[in-house]
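> Just a sequence and a predicted model for now, questions to come.
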Amino acid sequence: MINRIVYSFERFEQVLLRGGTLTIITALLALSWHNSPWGASWLYLVENPLTVAFGKYSITKPIGFWVQQVLLALFYLALGLELKRVLRIGELQEKPVMLFAVAAALGSMAIPAALYLYLAPAAAQAGWSVVATADVAAILALLALASNSLPLSLRVFLSSTAIMQGIASLLLSVMLYTVIQNLLALSVATGVFGLLVVLRALRNRTMWLYLLLGLVMLVSFLLAGVQGAVAGVLLALVIPIHSRVIEEDFVTTTDTVMGQLHALRMMKRPEPGEEMEEDFQAAVHTLRMNCTKALSPLRRLQQRILPWAAYLAWPLFALAFVPFAYNSFVWRDLLGPVPLGVFMALVLGKPMGMLLFAWLASLTGIARVPATVHWGQLAGGTLLLGAGFMLSLFQAQQVFPATEQLTLVKISIYAASALSGLLGLFVLAVAGKTKDLPHAQV
């Protein structure tokens, strides 16, 4: 039984940590499978067509497409919900701390993108989105390897910064490089999002209605040629964050139910070993119903979809898109401008940009370093942001689809993620550890 309050970020962190571990195992197995004598079966699995029909309308795409465009929308929905919670009612709701995180995220996007654009040829300029993103699951996994006693504020700050980068790079790349294939479908998607905004303004909390309209928006975006992950981000924006039940009513009602159960126990005075199962289960059922009513729509939705996103969407994406053929590239080609630009931007550009922008923001006085965190830990944490891994790979799939360049970029991402992770862990170990404060003081 849980005997302490479990905050939302702690559950988010643990689920993504376990999901990230499963994803890494899946990625290694997929890489071995692809380069084994049975590699053709992997290709068949990824490229086998799957048809989804809605009445007389149907979409036939490879399985890899559905993983990339639909399951990843679920993952971005989970990320969007967590970012909204953190900024609105969570650990970064204080404006100075929020501005510090925003400045750090901007620097961690702008400097790597500028470095990549400087090194890459004109034909590959769209690859800036590969280095402008960050993988929150990889970062949380690396932080867990660093130490369990790292400040909660540092873990929240780094994960929120990574989510900001992932969402911002997605939206920017879609706006700049997407070619609309169906204006009518795009109009439908836009109209559905407008309807969702109206529902939110009317304080509607009917979750199935939000999800149904979100599904329609997702299908419309896919028909229009827009990445499905955009639908996940937009749906997260409109999910209500507050509960209809106020704290005082919940506490009073809970105390009343527990008091009634205690009174029944005192009245019946059961002998040692004798059970009051019916009374006990009735009280538990009542508390459960009250808890369901008291949970905000955002918290309820996040609890339900986060395991699916971490344990299904992410590993399946790794299974479909991590592998590459060992004999499909020449080693010297890794020194080409595009793979070298990706590597340098992730390893050097990320920490330089984040530290520079964060320092400038704190210097102006408009932003403040999170409590219990010192600059040595921030330096180690910023290095971890270079572990772009899966989200960088996701962007690479959009920019370099099925080309030899994609294999080189993949290897650069993996190499940069490994080196950034090792450097970050080393700096965090040297920087030392500080004792975390209670959650309320973060």
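Right, received. Where do you want to start?
> going forward, measure contacts between C-alpha atoms and count neighbours the same way
Noted.
> For the residue nearest to Ala146 when sequence neighbours are not counted, give me its contacts.
Using Cα to Cα, 6 or more residues apart in numbering and skipping the chain neighbours, the partner closest in space to Ala146 is Leu425 (5.7 Å). Residues in contact with Leu425 (Cα atoms under 8 Å, 6 or more residues apart in numbering) are Leu142, Leu143, Leu145, Ala146, Gly380, Leu384.
> What distance do you get for Leu425 to Gln165?
21 Å (Cα to Cα, to the nearest Å).
> any idea how far Leu312 is from Leu142?
Taking Cα to Cα, one finds Leu142 at 21 Å from Leu312.
> Would you map the strands across the stretch 51-200 of the chain?
Assigned by DSSP state E, counting those that start in this stretch, the strands in the stretch 51-200 of the chain fall at 57-62.
> Helices of that one, residue ranges please.
Remark: helices assigned in the stretch 51-200 of the chain by DSSP state H, counting those that start in this stretch are 63-66, 72-88, 95-119, 128-132, 136-146, 152-177, 183-201.
> okay, these, which one's buried deepest?
helix 128-132 (a mean of 31; mean count of other Cα atoms under 10 Å).
> which other helices and strands contact that helix?
Identification of packing neighbours for helix 128-132 by 3 or more Cα pairs under 8 Å, 6 or more residues apart in numbering; DSSP states H and E yields helix 95-119, helix 152-177, helix 389-399.
> Alongside the first one, take a look at this:
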Amino acid sequence: MTDRTPRADSRRSNRLFSRRSWPEARFLADVLRTETVGGGLLLLAAVVALIWANSPWRSSYAALGAWQPWSGGSALHLDLSLAEWAADGLLAVFFFVVGLELKREFVAGDLRDPRRAALPVAAAIGGMLLPALCYVAVTLAAGGAGLRGWAIPTATDIAFALAVLAVVSSHLPQGMRAFLLTLAVVDDLFAIIIIAVFYTAGFHPLPLLGALVPIGLFALLVQKRRTWWWALIPLAALAWALVHASGVHATVAGVLLGFTVPVLPSRGSGPGLAERLEHRWRPVSAGFAVPVFAFFAAGVSLVGTDLADLLTDPVVTAVVLGLVLGKTVGVFGSTFLLARFTRAELDDEITWADLFGMALLAGIGFTVSLLIGELAFGAGSETDERVKAAVLLGSLISAALASSVLTRRNAAYRRIAERESRDDDGDGVPDVYQQDPADGR
């Protein structure tokens, strides 16, 4: 008989990566499916951009990104190029979904439990501190040029990482996927704080204070469960425009709006409004907003570039080392220390080799890394172009190394699954369920 005593439940709750509850597992499965498809579209958009930017028609790619759909919007700070609209406008949808996800995790998800939250928070902090330290160390050793980009390698791109995981994984434990998703949620929270605090230029407080009005009205409507699109979308657009005019990156408006949406259902049954809105807007984010941003952000041209000079550039070296080495050591090391100095243990179905593969996978930094590169050095600048190349290179190396490790781990779990599903006597019951526990097998 299965041990379901309170003491057994307590022991299991202290295990890292332990199995989620069924509602949580079902929600995570829906998220993973959407993000996996989105990751594929993201990868496709990046490949198309790279090919176009290095083709004989590369000038048309540059012209498309620089085109201003509304040249008369200078009075409202909206005379943006198409690439800037993608970075400032479309990514606000992505961060709105992030805001919904963050609030849901802290109110109704696993992050509401401090014991469960400790691991992804510690892994996210380690996975941001170590890459930043790697970047700072390399740039300071080279004279300090490019130090402003210290936050570039700190972000993990969940869509890209889940796309890689979907390709190499068929039998890996559920807890590993859940850990990666939760890690990315916490990682996004710190990235939002970094963008708002360290990459705000020309701050104007009055528009930001003005943005509180449409955000407050938006909050009032969603708290009363009034989901009138003809009211909510204009209020969200006005809040975005005012935050953009304040000098704070406009994507922060998306997060603030997401935080206002209630998570718990009003009558105690069915999904809450945050989950419903997330279900509605996640496909728009993962399937359109992020791939379009990637299309305009990833198109770095290497035509006429001295590759030796590029690869020895301190900023490029710092970004690549931060993503590949810093992320891996930060995520794996912080998790190991948490297990070493607390009573937390790995769940029975997870090994440290599995965790090492996931730590490598966390080094895939794309969407937010590219965005921070643009904020740090200016979109289209020479350093920004080098940052793009570095982010692509570091992410590719991390993806390749993670794929190598996780493919082997997946093969091991597949062999275990095949062994446990064997039915040599043909009675329809797997042999593993017919073994005598006293046999010790």
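It's in. The structure displayed is predicted, hence computed values, not measured ones.
> TM-score them against each other, please.
The TM-score (TM-score structural alignment, normalised by the length of the second structure) is 0.80; 384 aligned residues with a Cα RMSD of 2.7 Å.
> With Gln303 of the first structure as the reference, name the closest of the helices and strands packed on helix 128-132 of the first structure.
helix 152-177 (17.8 Å; Cα to Cα).
> TSV for the helices of the stretch 51-200 of the first structure, including distance to Asn35 of the first structure?
Converted to TSV, the helices of the stretch 51-200 of the first structure look like this (distance: least, Cα to Cα, whole Å):
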stretch	distance to Asn35 of the first structure
helix 63-66	18
helix 72-88	25
helix 95-119	30
helix 128-132	25
helix 136-146	24
helix 152-177	30
helix 183-201	40
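> And those helices: which comes nearest Arg11 of the first structure?
The nearest among the helices of the stretch 51-200 of the first structure, by Cα to Cα, is helix 72-88 at 10.8 Å.
> After superposing, tell me the mean distance of the closest one to the second structure.
Following the fit onto the second structure, the mean deviation recorded for helix 72-88 of the first structure is 2.0 Å by mean Cα distance after the TM-score superposition for the first structure.
> distance of Leu209 of the second structure from Val222 of the second structure?
21 Å.
> Same question for Ala201 of the second structure.
Ala201 of the second structure is 31 Å from Val222 of the second structure, by Cα to Cα.
> what's the closest of the helices of the stretch 51-200 of the first structure to Leu391 of the first structure?
helix 152-177 (7.0 Å).
> Leu237 of the first structure versus the residue nearest the centre of the first structure, what's the distance?
For the first structure, Leu79 is the residue whose C-alpha lies nearest the centre (Cα atoms, centre = their mean; 3.6 Å). Plainly put, Leu79 of the first structure is 11 Å away from Leu237 of the first structure if you go by Cα to Cα.
> and what of Val136 of the first structure?
When Val136 of the first structure is compared with Leu237 of the first structure (using Cα to Cα), they lie 19 Å apart.
> how about Gly99 of the second structure, what's its partner in the first structure?
By TM-score structural alignment, Gly99 of the second structure lines up with Gly80 in the first structure.
> Ser395 of the second structure now?
Under TM-score structural alignment, Ser395 of the second structure pairs with Ser417 in the first structure.
> what about that match, helix or strand, and which?
helix 404-431 (DSSP states H and E).
> and the angle from that helix to helix 136-146?
With axes from the mean of the first three to the mean of the last three Cα atoms, to 10 degrees defining the directions, helix 404-431 of the first structure sits at 30 degrees from helix 136-146.
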